[in-house]
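# build the 3D model from these lines:
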Amino acid sequence: MSERPTVHRNQIAEARNVLGEVIARARFGGEPTVLINRGKEAAVIVSYEDYATLRELRDYLEELEAGERSSDKTNARVLREALDIAKRRALDSS
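Predicted coordinates:
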């Protein structure tokens, strides 16, 4: 199992000053940066690969949920639950 990447946190104004570094960390190091605005998480800069993976997972989930077979519905439920758990874990750790 691979290690979890380092997650950086920056105020938006700070990140703007080092945007090249923030992008390089995401792109080459797989290290996301959480952007903070007025003390709250506003957005995340991630690699395009991570973004594309998330989009594919969402699209796949929508296909399963729209499917006719009961196995599609079961797989959609399992995937939705896993994504919900991951979301809660991510929000709890921030």
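
# C-alpha from now on. contacts and neighbour counts both.
OK.

# contact partners of the helix or strand where Glu63 lies?
Per DSSP states H and E, Glu63 falls inside helix 48-66. By Cα atoms under 8 Å, 6 or more residues apart in numbering, the residues outside helix 48-66 that reach it are Arg27, Asp72, Lys73, Asn75, Ala76, Leu79, Arg80.

# quick one more, to check against the first:
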Amino acid sequence: MSERPTVHRAKIAEARNVLGEVIARARFASEPTILVNRGKEAAVIVSYADYATLRELRAYVEELEEGTTAEHAHKARILSEALALAKMRAFDDD
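Presented below is the predicted three-dimensional model:
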């Protein structure tokens, strides 16, 4: 299993000053940067590949939720719960 990427945190103004570095970390090292505004998480800079993967997963969950069979509903619930757990873990690690 691969190691979890390093997650960086930066105030928006600070990240703006080193934007090239922030983008390079996301793009080449798959290390996201959480942008903080007034002490609260505002956004995340991630690689395009990570962004595309998240969009595909969200679309898949929505497709399953729209399905009519019990199997679709069950799969959608499992994926939704897994995504919610991953989101909680991401914020707990900060």
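
# what range does the helix or strand in which Met88 of structure 2 is found cover in structure 1?
Element membership for Met88 of structure 2 (DSSP H and E) is helix 70-92. With TM-score structural alignment applied, helix 70-92 of structure 2 matches the range 70-92 in structure 1.

# residues making contact with the matching stretch?
Outside of stretch 70-92 of structure 1, the residues within contact range by Cα under 8 Å, 6+ apart are Leu61, Glu62, Leu64, Glu65, Gly67.

# mean distance, it to its aligned residues in structure 2?
Here stretch 70-92 of structure 1, set against structure 2 after superposition, deviates by a mean of 0.9 Å using mean Cα distance after the TM-score superposition for structure 1.

# chain center to that stretch: distance?
14 Å (Cα atoms, centre = their mean, to the nearest Å).

# which of the residues in it are buried?
Asp72, Lys73, Ala76, Leu79, Arg80 (16 or more other Cα atoms under 10 Å).

# tell me the one among the residues you listed nearest to Arg9 of structure 1.
If you rank the buried residues of stretch 70-92 of structure 1 by distance to Arg9 of structure 1 using Cα to Cα, Arg80 comes first, at 27.3 Å.
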